[in-house]
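Asker: what shape does this take:
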Amino acid sequence: MDNIGIKSEEKEIYIKIIKKVPDRYKNIAQEFIIKKIDEGKRTETIKGYFNDLIQFIRYLEIKGVDLFNIDSKEIELFKGKMLRRGLKPKSINRKLTSINQFLKSIDSQVKFRKIKEQSQNFLNDVFTREEIERLIKCCSNIRDKAIISTLWKTGIRVSELLQLKVRDVGKESIDIEGKGGKHRDILISNELNKLLKEYLKVRISVPGNELFTGKRGALKRGAINKIILKYAKLAKIRKEKAHPHSFRHAFCKALADNGVSIDIIADLAGHKSLDTTRIYTRHTKKELIKILDNI
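Answerer: Coordinates of the predicted model:
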């Protein structure tokens, strides 16, 4: 990994990933990582591929089957096992995509089909405004309150949240680099700016100019995830909802519910396609059940 032009923290992530892979697959795993970096895939995407792939490799190891000698039957058996464990078709199909990406990289000719999914016309696992208010009330310090409020009030991705600098506080709009290296402005409300200014008074000073910090330095993705999980548990919110992207979903839905046009929501969220944005004009499952109760 030494000859790849990536940040040291990303290199550490990839080294940890490769350590989890059985010795006989380590070289091909490294080649796969390099290929995906060259394709412009994000670190989290590559990490996701390997989480799924390592699970599949462990399944094969138990059966005494070599990854290089599998056939479509083995993948069908793995698919069946995941279904029996209660995994949703969407989760299984994601795993199959990861496996397929790897098999393509080693020129495997194994063919298999994903599980057919009916298009879902309602939103699922979206924070309600009341749940977000409960999360914020549970916050034990202003930093965590500022993090959750920023995710909720801007709809930014966690990778974008970690880009924010001290100098950004007080601005009405901030330029950030989004998915695919595309830049966009995010808007900051007066209320959020006021909260961020209060947070700056107690911000832990560390080397660098990152806005959100802790005793060990600038916060990373894992720390943000832990913060959200911690308060979700206190607020009695389901674990499945407790991730940064749920705030992004809630932000887009709140704008749609308030009559903001799809093209403007797409601009604010940094969506490449309006079809992605159009999802947030739908009702949630809970809203649909409430409508059915009133029929």
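
Asker: from here on, just use CA atoms for contacts and neighbour counts.
Answerer: Will do.

Asker: three-state assignment of K233?
Answerer: The three-state assignment at K233 reads helix, by DSSP: H, G, I helix; E, B strand; the rest coil.

Asker: just the helices in the protein please.
Answerer: 8-20, 26-38, 43-63, 72-84, 89-105, 129-138, 142-154, 158-161, 190-200, 221-234, 244-257, 262-269, 274-278, 285-293 (DSSP state H).

Asker: list the buried residues for the fourth one?
Answerer: Residues of helix 72-84 classed as buried: E74, I75, F78, K79, M82 (neighbour count, 16 or more other C-alpha atoms under 10 Å).

Asker: kindly reformat those residues as TSV containing distance to T284.
Answerer: Converted to TSV, these look like this (distance: C-alpha to C-alpha, whole Å):
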residue	distance to T284
E74	37
I75	34
F78	32
K79	29
M82	27
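
Asker: name the nearest residue to S173, ignoring sequence neighbours.
Answerer: L187 (4.4 Å; C-alpha to C-alpha, 6 or more residues apart in numbering).

Asker: so how many other residues sit close to the one you found?
Answerer: 16 (other C-alpha atoms under 10 Å).

Asker: that one: what's it in contact with?
Answerer: T154, E172, S173, I174, L268 (C-alpha atoms under 8 Å, 6 or more residues apart in numbering).

Asker: would you agree the third one is in contact with D185?
Answerer: In this case it means S173. Yes: using C-alpha atoms under 8 Å, S173 is in contact with D185, at 5.9 Å.

Asker: before we move on, the earlier item: what's the most distant pair in the contacts of L187?
Answerer: E172 and L268 (13.4 Å; C-alpha to C-alpha).

Asker: who's more crowded, the two?
Answerer: Between E172 and L268, counting by other C-alpha under 10 Å, L268 is the more crowded of the two (18 against 14).

Asker: who's in contact with the closest residue to the more buried one other than its chain neighbours?
Answerer: Closest residue to L268 apart from its sequence neighbours, by C-alpha to C-alpha, 6+ apart: I186 at 6.3 Å. I186 makes contact with T154, I156, S173, I174, D175, I176, L268 under the criterion C-alpha under 8 Å, 6+ apart.

Asker: neighbour-wise, give me the winner out of the residues you listed.
Answerer: I156 (24 neighbours).

Asker: compare with the first, here's sequence two:
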Amino acid sequence: MGRSENTVKTYSGVLQSFLDWLYSNGKSTKDLNKENVQAYVTYLETEQRSLSTIKKVFNTINTFAKSINRIEITQDVNITRQNKINQVLPEYLSKVEIEELLQKIEIDSNKRNTAIVYTLLKTGIRVSELCYLNKEDISINNKNQTGQMVVRKKRDNNERTIPLPKSLVYHLVEYLKSRDDKEEALFLSNYQKRISVRTVQHMLQHYGVHPHKLRHTFCYELLQNGLDISIVAQLAGHSDINITKQYLKCIENKQFDEDGQKYA
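Answerer: The predicted model follows:
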């Protein structure tokens, strides 16, 4: 007890991020074990978080484990593999895979699911950020059918603005036209409540895609098209530009075929 308000806020934010990660991978608090704590630490490493940040996250989870008498879930977790993960590159969808995904959602004709997939693919936002969006966070220019989205982190005042392409605006408008409720949330569950991370994750599994892959695709395509890396980092909400630099490695790798020859 006696912790400062900022300490409590940070502690809560770290735990919520861990839970969001669990939910986004189809798990829940029932799956709290050493393997999942290790997997989360490894995920943070692949996101190229600094070792000091990873240690702070681990210490918070360790404190939580002690408070619920589950200290075994953090025992022998390895947090010193920082130099072994440089070869791990983010997976993204190829142009063919993107077309196949969009064809699947078109066949289903579910306006909400279509709008969600387009939002994740065309803005690169995290699933937790998508679930937190309100209708008022979207502004649309009816003249040219483009718009922008204000993305806020649930636990702090940080926000960023992302431009919306015509294809996304079209599906957002179509989805919103289909609603006759007064809920403030942009995306609702089938029970007319704000959609959850687990619901989005389950829906995407139906289409055979993971939300992280859509986010990676967004970042990769922007850099592939020549957008400045600092702008991509800002749009993606990366706290460390080194995270964004991973996608440059993807582009470099793609320039060579299996024989080490450059593509024409």
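
Asker: TM-score for the pair, please.
Answerer: Their TM-score after superposition, calculated using TM-score structural alignment, normalised by the length of the second structure, is reported as 0.67; 223 aligned residues with a C-alpha RMSD of 4.0 Å.

Asker: that older thread, preserved in the second structure, out of the contacts of I186 of the first structure?
Answerer: Shared with the second structure under both residues aligned by TM-score structural alignment, their matches' C-alpha atoms under 8 Å, the contacts from the contacts of I186 of the first structure are T154, S173, I174, D175, I176, L268.

Asker: quickly note the distance from the aligned residue in the first structure for E99 of the second structure to D185 of the first structure.
Answerer: When the first structure is aligned by TM-score structural alignment, E99 of the second structure is paired with E133. Noted for E133 of the first structure: a distance of 26 Å to D185 of the first structure, by C-alpha to C-alpha, to the nearest Å.

Asker: then L211 of the first structure?
Answerer: Counting by C-alpha to C-alpha - L211 of the first structure and D185 of the first structure are separated by 17 Å.

Asker: tell me which of the two has more neighbours.
Answerer: Between L211 of the first structure and D185, L211 has the larger neighbour count (other C-alpha under 10 Å), namely 25 against 16.

Asker: now do the contacts for that one.
Answerer: L162, L164, K165, V166, A218.

Asker: let's have those residues in a markdown table, adding neighbour count.
Answerer: As requested, the contacts of L211 of the first structure are exported to a markdown table (neighbours: other C-alpha atoms under 10 Å):
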| residue | neighbour count |
| --- | --- |
| L162 | 19 |
| L164 | 17 |
| K165 | 14 |
| V166 | 15 |
| A218 | 18 |
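
Asker: redo those as TSV? Include distance to E10 of the first structure.
Answerer: Shown next, in TSV, are the contacts of L211 of the first structure (distance: C-alpha to C-alpha, whole Å):
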residue	distance to E10 of the first structure
L162	14
L164	19
K165	20
V166	23
A218	15
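
Asker: which one of these sits closest to V260 of the first structure?
Answerer: L164 (25.6 Å).

Asker: what's the nearest residue to that closest one if we skip its chain neighbours?
Answerer: Using C-alpha to C-alpha, 6+ apart, the nearest residue to L164 of the first structure is L211, at 5.5 Å.

Asker: what's the counterpart of that neighbour in the second structure?
Answerer: Match for L211 of the first structure (TM-score structural alignment): L186.

Asker: please report how far the corresponding residue of the second structure for the residue nearest to S173 of the first structure lies from A115 of the second structure.
Answerer: Mapped onto the second structure by TM-score structural alignment, L187 of the first structure lines up with P163. As for P163 of the second structure, its distance to A115 of the second structure is 15 Å (criterion: C-alpha to C-alpha).

Asker: go on, G237 of the second structure?
Answerer: Relative to A115 of the second structure, and taking C-alpha to C-alpha, G237 of the second structure is found at 21 Å.

Asker: kindly report the same for C131 of the second structure.
Answerer: 13 Å.

Asker: from what I see, K285 of the first structure and N121 are in contact.
Answerer: No: contact criterion C-alpha under 8 Å: K285 of the first structure and N121 do not qualify, at 9.3 Å.

Asker: tell me which of the two has more neighbours.
Answerer: Neighbour totals were compared for K285 of the first structure and N121, and K285 leads with 15 against 11 (other C-alpha under 10 Å).

Asker: how near is the more buried one to I147 of the first structure?
Answerer: 27 Å.

Asker: ok, G170 of the first structure next?
Answerer: For G170 of the first structure relative to I147 of the first structure (C-alpha to C-alpha), the value is 16 Å.

Asker: cool, and N190 of the first structure?
Answerer: 16 Å.

Asker: check I188 of the first structure too.
Answerer: 13 Å.

Asker: those two: which has the busier surroundings?
Answerer: Using other C-alpha under 10 Å as the criterion, I188 of the first structure and I147 rank with I147 on top: 23 against 18.

Asker: would CSV of the contacts of I186 of the first structure with distance to F127 of the first structure be doable?
Answerer: Output for these, formatted as CSV (distance: C-alpha to C-alpha, whole Å):
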residue, distance to F127 of the first structure
T154, 14
I156, 15
S173, 25
I174, 25
D175, 26
I176, 24
L268, 19
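
Asker: just give me the closest of those to Q101 of the first structure.
Answerer: I156 (28.0 Å).

Asker: and stretch 83-102 of the second structure, what's buried?
Answerer: L89, P90, Y92, L93, L101.

Asker: measure the counterpart of L121 of the second structure in the first structure to K81 of the first structure for me?
Answerer: Under the alignment by TM-score structural alignment, L121 of the second structure pairs with W152 in the first structure. Distance, W152 of the first structure to K81 of the first structure, using C-alpha to C-alpha: 37 Å.
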